[in-house]
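K.L.:
mind looking at a prediction? Sequence and model below.
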Amino acid sequence: MSISEPHRIVFANEKGGTGKSTTAVHVAVALAYQGAKVAAIDLDPRQRTLFRYLENRAETERRRGIELPGAIFDVFTGETVEELDTLAARLGAGCDFLLFDTPGRDDPFARHVATAADTLVTPMNDSFVDFDLIGQVEAESFKVRRLSFYAELIWEARKKRAMATIRDQRREMDWVVVRNRTHHVEARNQKRIDQALAELSKRVGFRVANGLSERVIYRELFPSGLTLLDKGQLGELGTSHLVARQELRALVAGLTLPMPTGAAAPARAASA
């Protein structure tokens, strides 16, 4: 892969309801607000959540006669990996970032893009139900017993990627586990999850970042396609919206993505 190709960010979790699409849309818009050129592909042709969100955003722009930072986008409806790669090459041409939103199930196309990601983002709700996707724990001690199939898949992909990094002029894959809804977890259980994540991260090399604590606020914006960053279009915001905006900015900064030359730094974008 040429170093001129877009940085690939894949939002992946084989469990549904973890906030993949919500996180993907807001990260895409946040990067666009910082001056990056962004493309996004929805790999779920049935639900099309990311596609529909950005489609709603485009409709709001037309209806209000405004221009908002955003991404070019499409939904993949093909049947082969080759078709997916062709779409990715076409949509990502000239872009700084190419985002993939994957379905909440085991899917061959999701596996394909996950193993080729530059940044792999795995959102999870703060519960052992979601933790089970990446690792299994002992019932009594809550110690990590073994890796899950998904964690092993990514571990193997990262090892292959590391071997090919110099040859292909690509960075090593950065795997970030994003913890959503942390404010809704009982303190003792949260501490157990903290310990399990810390133990597992040492084994497979992912980083942990705090995500979105309350996604209802984000879902309210879906029909208009707006985000919490579109301050001039939202009217007066309540305290919960302001807190959520800060969480979003912290999440984007925590991904430590390689911004193109001339783009605004996250701190500047946060104060805009």
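P.N.:
Noted; the coordinates are in hand.

K.L.:
switch to C-alpha atoms for all contacts and neighbour counts from now on
P.N.:
Noted.

K.L.:
what distance do you get for Y33 to L99?
P.N.:
15 Å (CA to CA, to the nearest Å).

K.L.:
again with L31
P.N.:
In this structure, L31 and L99 are 11 Å apart, going by CA to CA.

K.L.:
compare these two and say which is more crowded by neighbours.
P.N.:
Legend: neighbour count by other CA atoms under 10 Å for L31 and L99, higher for L99 (28 against 25).

K.L.:
packing partners of the helix or strand where that one lies?
P.N.:
Assigned by DSSP states H and E, L99 belongs to strand 97-101. With contacts defined as 3 or more CA pairs under 8 Å, 6 or more residues apart in numbering; DSSP states H and E, strand 97-101 has these neighbours: strand 7-11, helix 20-33, strand 38-42.

K.L.:
now the terminal residues of stretch 125-144, how far apart.
P.N.:
OK, stretch 125-144 end separation, CA to CA: 18 Å.

K.L.:
how far away from the center of its chain is it?
P.N.:
The chain centre lies 22 Å from the centre of stretch 125-144; the measure is CA atoms, centre = their mean, to the nearest Å.

K.L.:
take this one as well and set it beside the first:
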Amino acid sequence: MAKVIVIGNEKGGAGKSTIAIHLVTALLHGGNRVGVIDLDLRQRSLGRFLANRRAWLAANAVNAPCPDEPDLGMDGALLARAPVADQLAAFQNAFAAASDLDFIVIDTPGGDTDLSRAAHAEADVIVTPMNDSFVDFDLLGHVDPVSLELTRPSIYSETVWESRKAKAMSRRGQIDWIVLSNRLGVAEARNRRRVDDRLALLARKVGFRVGPGLRDRVIYRELFPFGLTVADLSTEIRPVSVSLAHVAARQELRALIHAIGLEEAAGLAAAA
């Protein structure tokens, strides 16, 4: 059975699709058979990235690995307006079609939907990117407005808890949860320390691991129209000029893969 990686966070703008894109390409370059299901039915950033990838590779007559995209049965915008039962059936059909691959990567929308909950229930690994702000932290945990001390887990932590409980009760194993500090930029150091301290406390309380994400770099955005990532760049595939920033971006991707525990699958263990 495929190992299922769900990219989830009920807040938009945390960088879920960017993380999904880079995980998919890293796993592909590790020689894995990867299935992709984009459940952000209206935005479909991951789906557009893969369409761009196939178009650019064909136009430039070069080869790079591409994932399987199990058919959801209809256009995303139409499916978003379909009854919930039809949406869930479409997801289950697509999921079943990819079950004999090595990995299934599922990108979820920024909100609490029936489709997102169904995907979380199938996860072996949940990867949650978050920005270094209390706005993002609020979906994971609540803090006291006076002392900023952690008071209790919040709505998304409860969603993951319910998914973990359901999977354990069905005897289908456990869910590994990793929260990534993502899109770090030039931020006020004291605020970042405060968020990091509360994140570490919450990690011990609800049971997730904390890892590094991807910084807010131009290279991640400028490769998107070509359907490429820094994992794809080579002497044959180089739609933009290569700089030291690209080397740093590659190291960030390696650190991300290591934090999730996929270095062997991505072919990085031997190269490390």
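P.N.:
Sure thing, it's come through. Note that the coordinates shown come from a computational prediction; the quantities given were computed from them, not determined experimentally.

K.L.:
TM value for the aligned chains?
P.N.:
Once superposed, chain against chain, the TM-score is 0.88 (TM-score structural alignment, normalised by the length of the first structure); 258 aligned residues with a CA RMSD of 1.9 Å.

K.L.:
residues contacting the closest residue to L91 of the first structure other than its chain neighbours?
P.N.:
Spatial nearest neighbour of L91 of the first structure, excluding adjacent residues (CA to CA, 6 or more residues apart in numbering): A39 at 6.4 Å. Counting by CA atoms under 8 Å, 6 or more residues apart in numbering, A39 of the first structure touches 28, 71-73, 91-92, 95, 97-99.

K.L.:
show me where the stretch 151-272 of the second structure has helices.
P.N.:
Per DSSP state H, counting those that start in this stretch, the stretch 151-272 of the second structure carries helices over the ranges 155-169, 189-206, 218-222, 244-260.

K.L.:
about what we covered before: for the strand holding L99 of the first structure, give me the average deviation versus the second structure.
P.N.:
Superposed on the second structure, strand 97-101 of the first structure shows a mean distance of 0.5 Å to its aligned residues (mean CA distance after the TM-score superposition for the first structure).

K.L.:
in the second structure, what range does that strand match?
P.N.:
Counting by TM-score structural alignment, strand 97-101 of the first structure lines up with residues 103-107 of the second structure.

K.L.:
what about the matching stretch, distance to the chain center?
P.N.:
8 Å.

K.L.:
repeat for stretch 67-80 of the first structure
P.N.:
Once both centres are worked out by CA atoms, centre = their mean, stretch 67-80 of the first structure turns out to sit 15 Å from its chain's centre.

K.L.:
contacting residues around the equivalent of G238 of the first structure over in the second structure?
P.N.:
Under the alignment by TM-score structural alignment, G238 of the first structure pairs with S243 in the second structure. Counting by CA under 8 Å, 6+ apart, S243 of the second structure touches no other residue.

K.L.:
quick one: neighbours of the closest residue to S116 of the second structure other than its chain neighbours, just the number.
P.N.:
Once flanking residues are discounted, S116 of the second structure sits nearest to T108: 5.7 Å by CA to CA, 6+ apart. Look at T108 of the second structure: counted by other CA under 10 Å, it has 27 neighbours.

K.L.:
and the residue opposite W56 of the second structure in the first structure once aligned, how many residues sit next to it?
P.N.:
Under the alignment (TM-score structural alignment), W56 of the second structure pairs with T60 of the first structure. T60 of the first structure has 18 neighbours, counted by other CA under 10 Å.

K.L.:
from G225 of the first structure, how far out is T60 of the first structure?
P.N.:
Plainly put, T60 of the first structure is 7 Å away from G225 of the first structure if you go by CA to CA.

K.L.:
what do you get for R146 of the first structure?
P.N.:
R146 of the first structure is 40 Å from G225 of the first structure, where distance means CA to CA.

K.L.:
neighbour count winner among those two?
P.N.:
G225 (21 against 16).

K.L.:
ok, the more buried one - contacts?
P.N.:
Neighbours of G225 of the first structure in contact, by CA under 8 Å, 6+ apart: 53-58, 60.
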